[in-house]
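> What follows is a predicted structure for the sequence shown.
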Amino acid sequence: MLAELRGLNEECGVFGIWGHEDAAQISYYGLHALQHRGQEGAGIVTKEGKKLHVVKDEGLVNEVFSGDAIKNLKGNAAIGQVRYTTENGRGIENVQPLVFRSTTGSLSIALNGNIVNAVELREHLERQGSIFQTASDTEVLAHLVKRTTSGTLTQRDRVKKALALLKGAFAFVMLTEDSLMVAQDPNTIRPLSIGKMGDAWVVASETCAFDIIGAECIRSVEPGELVIINDKGMHSERFAEASDRAMCSMEYVYFARPDSNIDGINIHSARKRCGKQLAREVKIEADVVTGVPDSSISAAIGFSEESGIPYELGLIKNRYVGRTFIQPSQELREKGVKMKLSPVQQVVQGKRVVMVDDSIVRGTTSKRIVRMLKEAGAKEVHVVIASPPLVSPCYYGVDISTDSELIATNRTVEEVRDLIEADSLTFLSADGMLKAIGRSPEMKNCGQCLACFTGNYPTEIYSDTAMPHEKEIVR
């Protein structure tokens, strides 16, 4: 459902372009298409010759780049980011892309994801004399690149060696004085795609950004791959061996826009199939099916088609209220519920309602929506969830960092149902979700990260090994 009201937050979205005279303007459109991935900050860095120009600030894309801001960003290459921030990440200094200038050349970096060994790396670098200016994981990579110094290493080699030290989920875009570099973690946990727009190359967290600028999607960035784009074209290298692919399942369930494709799988179609599968797994006698706008609508349509229960707009979203998942505090998120949603009394009054939702995190907003539907006259409210219960924290850039925040942890489905005051509650099975997305649950490597549903993480979470010796960082 409105995960944004409950505190399920994705970290950000990134965009990059090389070889277009209107690089800044196109980046603006690309970031606008990715606005759903973060609304607290936005930035664009362009390359004009050897100069890097930057405009960034807190706020929405159209707020940050109002007036003459775009005109100040000259050059034929750019990277950008839209950002969601937690309490520790507030402040304009943490808005990306970050820009680093030195005698060996300038570098700008933007990240989607989370580096799980960032604290250990930061502490190690500080012991070696590094001074950090931000709370961002992104700055760790810049310091690693700088400290991997050697007269025989190119900047590309230093970047590869630095990336190899990182653990977690990361999709980087980097702009240097002579190239655009793109890196994907060895498990491909966060989406990142490469496209072509005439003679220009583009990269983005989601393919919906390509659609808005008229670019053609070429392929996804591969696990452990470093892509270098410059005036000579595109070149691919590896900074790490590919591990089992583990794309975040919540991209399909909630985060990504319905018109995006990830690994060649359309998000709307996957969510619709999840709704159909859910209808096969549960039999409910009801009069009407409704979905909580927007991410649950596709699943609600699928549930309706498979069950034969009519689909109606039982809940209306106020289009003039920003996505309130942007508010970092739970109190502010909760205040947004009634501003954000309104039940349609004529649709639900006297009816047995199936309310289709994408997921439940804390459950407080689920409870409020169930109450709203009943106050509008619904006879019964049956909540069906188009994903399995969230029982484990995510350490890969999604803002659920402790299991105490999750209503389903250490509770039965019936206990959760009682807490949200629904007449019934059903979750989609993990195998059903994988099949609906288009994965094979029988395979050991199903291609999806299921950590928040199972507690089985595709990477190390807390490093239990010694920090790399300085000689492994500084060559």
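Received the coordinates, thanks. Numbering: from 1, shown residues only.
> switch to C-alpha atoms for all contacts and neighbour counts from now on
Will do.
> What ranges does the stretch 351-475 of the chain have for its strands?
Applying DSSP state E, counting those that start in this stretch to the stretch 351-475 of the chain gives strands spanning 352-357, 380-385, 424-427, 447-449.
> Quick one: list the elements packing against the third one.
Put plainly, it is strand 424-427. Judged by 3 or more Cα pairs under 8 Å, 6 or more residues apart in numbering; DSSP states H and E, the packing partners of strand 424-427 are strand 380-385, helix 413-420.
> Which one of the ones you listed lies nearest to I316?
For I316, the closest of those is strand 380-385, at 16.5 Å, according to Cα to Cα.
> Name the residues of that closest one that come out as buried.
Residues of strand 380-385 classed as buried by neighbour count (16 or more other Cα atoms under 10 Å): E380, V381, H382, V383, V384, I385.
> Identify the residues contacting it?
For strand 380-385, the external contacting residues (Cα atoms under 8 Å, 6 or more residues apart in numbering) are 278, 351-360, 370, 373-374, 422-428.
> buried subset of those residues?
Applying 16+ other Cα under 10 Å to the contacts of strand 380-385, the neighbour count classes 278, 351-360, 370, 373-374, 422-428 as buried.
> picking up where we left off before, could you dump the buried residues of strand 380-385 into a markdown table and include distance to I109?
A markdown table is the format used below for the buried residues of strand 380-385 (distance: Cα to Cα, whole Å):
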| residue | distance to I109 |
| --- | --- |
| E380 | 51 |
| V381 | 47 |
| H382 | 46 |
| V383 | 42 |
| V384 | 41 |
| I385 | 37 |
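> If we only consider those, which is nearest to E251?
For these, the minimum distance to E251 (Cα to Cα) is 15.4 Å, reached by I385.
> do you know how far that closest one is from L315?
Going from I385 to L315 by Cα to Cα, to the nearest Å gives 16 Å.
> go on, K471?
According to Cα to Cα, K471 and L315 sit 59 Å apart.
> For the two, indicate the residue with more neighbours.
Between K471 and L315, counted using other Cα atoms under 10 Å, the more crowded position is L315 (22 against 8).
> What about the closest residue in space to E177 that isn't next to it in sequence, how many residues nearby?
Excluding the flanking residues, the one nearest E177 by Cα to Cα, 6 or more residues apart in numbering is K50, at 4.9 Å. Using other Cα under 10 Å, K50 has 12 neighbouring residues.
> Might one say that K50 is in contact with L175?
No. K50 is beyond contact range of L175, at 10.9 Å (criterion: Cα atoms under 8 Å).
> Against that first model, consider the following:
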Amino acid sequence: MFNEVKSLNEECGVFGVWGAENANYLTYLGLHSLQHRGQEGAGIVTNDNGKLMSYRNLGLVSQVFSDQKNLYALTGNSAIGHVRYSTAGENKIENVQPLLFDFTDDQFALAHNGNLTNAITLKKELEQSGHIFKSSSDSEVLMHLIKKSNKSNLIDKIKESLNTIQGGFAYLLMTRDSLIIALDSNGFRPLSIGQLENGSYVVASETCALDAVNAKFVRDVLPGELITINDEGMKIDHWTTKTKLAFCSMEFVYFARADSNLLGINVHSARKRMGRNLAEEYPVEGDIVVGVPNSSLSAASGYAEAIKLPYEMGLIKNQYMGREFIQPTQELREKSVRQKLAAVKGVVKDKRVILVDDSIVRGTTCAYIVKMLRDAGAREVHLRIASPQFKFPCFFGIDIQKKSELIASHKSVEEMRKMFDADSLEFLSEEGLVDAIGLSKDRNLPDSGLDLSYFNGKYPTYLYDYADEVEKDS
């Protein structure tokens, strides 16, 4: 089940700049700061006096542009860039973004973070009417809809097209004279705008990329917004007013970098509160608290402070390895864990270790780390997870694979504890997660403002192409 999910879902990062010298290098720096969001492909499109130029390839940003000639050939004062993570079987250069479209009368470039839930249906309809797709990515659907539209001007064409697609999306579109930004009606994906000292605008998936180019934060892109940036400045418009914020809770739990601010909330601080709430919900006697590097360190420090135990570096990460969640196959993920982490025997030997991790997806990593700590001499290992049980796949832009691969969807807490050989296992409650993020308090929302479907299966919007599969699997 969910075969299409494996080929469509992706977790990516986008970056754009308008009206700045060295736009190519600024975009390179921005993408480097977003490397954690995608490690299989990268690309940049620049705008030099109305001529769009592109370079993209498979690999990390530094690998794609290891030959600096490829970067410096991208001249111009505006650019958009993309880092991509694809699932197994779809890691092809045709899917690496930004996608550049050369038409007889114009050029467009497109970068997308998210997943369209009605892309399969739309693609079939477009192909039946004669459209030919350059890639197998759902990102390309928007450009075909724009070209198909009979509206009189580009903005109206884009609005009509955005009202046709469904799902999660943060789009950057570059034309010869503007940079256009669009966010879905639920704001699933993060997107922020900043400004350089010379007044040039920068847009990025996370604020850590704004910081990397010394851009001052201006505002977050909000659900349903359509923003145009050109030489005249920034114009804020809307492609829809039917919006309801359902921001991806896993951005706070795992995906975003700790130094980023999402909707005004610092990721490190939110994760630290997750650890604090977890300690209040599930305290346990121990000697030390250890976090799984790197995304769990903030939660571990919060847990340690709340329970008044020393927070120790019981695990060391090889900083030159990627993230096992973001490896495309299970075999590669398992090899990655073995190479990237090591237990510090002098710290954990003869200790009752409280091990804090941010989430359990497939369970491979947890089982291996518990064994590693025991092999290093830990007397007890108590596992505490700073998020609720991950039971349901995501359809709005994060690769969570099929439901059968989510261990919590078919194993009880006790069954998982035994599988991991942990002395105890507990998860943060949904209420504890919502409280830790604090989005509803910060924005005075009537609900949490978060997408919590990973934990409870309550999807904030209809799933279109995936609805029947979800019904069968429930």
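Yes, it's here. From a predicted model like this one, the values you see are computed outputs, not experimental measurements.
> Once they're superposed, tell me the TM-score.
Overlay of the two chains. TM-score (TM-score structural alignment, normalised by the length of structure 2): 0.94; 455 aligned residues with a Cα RMSD of 1.5 Å.
> coming back round to it: which member of the buried residues of strand 380-385 of structure 1 is positioned nearest A118 of structure 1?
Using Cα to Cα, I385 comes nearest to A118 of structure 1 of the buried residues of strand 380-385 of structure 1, at 34.0 Å.
> Distance-wise, check the closest one relative to N261 of structure 1.
In terms of Cα to Cα, I385 of structure 1 sits 22 Å off from N261 of structure 1.
> Please apply the same query to E421 of structure 1.
Applying Cα to Cα to E421 of structure 1 and N261 of structure 1 gives a distance of 36 Å.
> Tell me which of those two has more neighbours.
Counted by other Cα under 10 Å, E421 of structure 1 and N261 do not tie: N261 has more neighbours, with 22 against 19.
> Now do the contacts for the more buried one.
E206, T207, C208, I267.
> Could you do A209 of structure 1 as well?
Taking Cα under 8 Å, 6+ apart as the criterion, A209 of structure 1 is in contact with Y29, G30, L31, H32, A33, L34.
> Now name the helix or strand holding it.
Here A209 of structure 1 sits within helix 208-213, counting by DSSP states H and E.
> Mean distance of the helix or strand following that helix to its aligned residues in structure 2, please.
Next along the chain after helix 208-213 of structure 1, taking DSSP H and E as the criterion, comes strand 216-220. The superposed strand 216-220 of structure 1 is, by mean Cα distance after the TM-score superposition for structure 1, a mean 0.7 Å from where its aligned residues fall in structure 2.
> Show me which positions of strand 216-220 of structure 1 end up buried.
Of the residues in strand 216-220 of structure 1, E216, C217, R219, S220 count as buried by neighbour count, 16+ other Cα under 10 Å.
> now do stretch 206-214 of structure 2
So, applying 16+ other Cα under 10 Å, buried residues of stretch 206-214 of structure 2: E206, T207, C208, A209, L210, D211, A212, V213.
> What's the match for the fourth one in structure 1?
Superposed on structure 1 with TM-score structural alignment, A209 of structure 2 falls opposite A209.
> and Y320 of structure 2, how many neighbours?
Neighbours of Y320 of structure 2 (other Cα under 10 Å): 8.
> secondary structure class for it?
Secondary structure assignment for Y320 of structure 2 (DSSP: H, G, I helix; E, B strand; the rest coil): coil.
> Could you find the closest non-adjacent residue to it?
Spatially, and ignoring its direct neighbours in sequence, Y320 of structure 2 is nearest to K340 (8.0 Å; Cα to Cα, 6+ apart).
> And for the one you found, the neighbour number?
Using other Cα under 10 Å, K340 of structure 2 has 17 other residues around it.
> before we move on, back to that, quick one: which of the buried residues of strand 380-385 of structure 1 is nearest to H143 of structure 1?
Taking those together and measuring to H143 of structure 1 by Cα to Cα, the closest member is I385, at 43.1 Å.
> coming back round to it: what's the closest of the buried residues of strand 216-220 of structure 1 to K146 of structure 1?
Closest to K146 of structure 1, out of all of the buried residues of strand 216-220 of structure 1 and judged by Cα to Cα, is S220, at 28.2 Å.
> There's contact between the closest one and T188 in this structure, I believe.
No. The criterion here is Cα under 8 Å, and S220 of structure 1 misses it with T188 at 9.4 Å.
> And for G19 of structure 1, nearest residue in space, chain neighbours not counted?
Per Cα to Cα, 6+ apart, closest to G19 of structure 1 is A200, 4.7 Å.
> In contact with that neighbour, which residues are there?
Here A200 of structure 1 is in contact with I17, W18, G19, H20 (Cα under 8 Å, 6+ apart).
> List the contacts of the first one.
I take that to be I17 of structure 1. A23, S27, A77, A78, I79, L180, A200, W201, V202, V203.
> hmm, back to that, wait, which of the helices and strands packed on strand 424-427 of structure 1 is closest to E139 of structure 1?
Comparing these by Cα to Cα, strand 380-385 comes nearest, at 38.0 Å.
> The closest one vs structure 2, average offset?
Strand 380-385 of structure 1 sits 0.4 Å off on average (mean Cα distance after the TM-score superposition for structure 1).
> Which helix runs longest in structure 1?
helix 267-281 (DSSP state H).
> number of nearby residues for R333 of structure 1?
So R333 of structure 1, with other Cα under 10 Å, has 20 neighbours.
> which SS state does the residue sitting furthest away from the middle of structure 2 fall under?
The centre of structure 2 is farthest from one residue, D350, which by Cα atoms, centre = their mean lies 38.2 Å away. Classification of D350 of structure 2 by three-state DSSP places it in coil.
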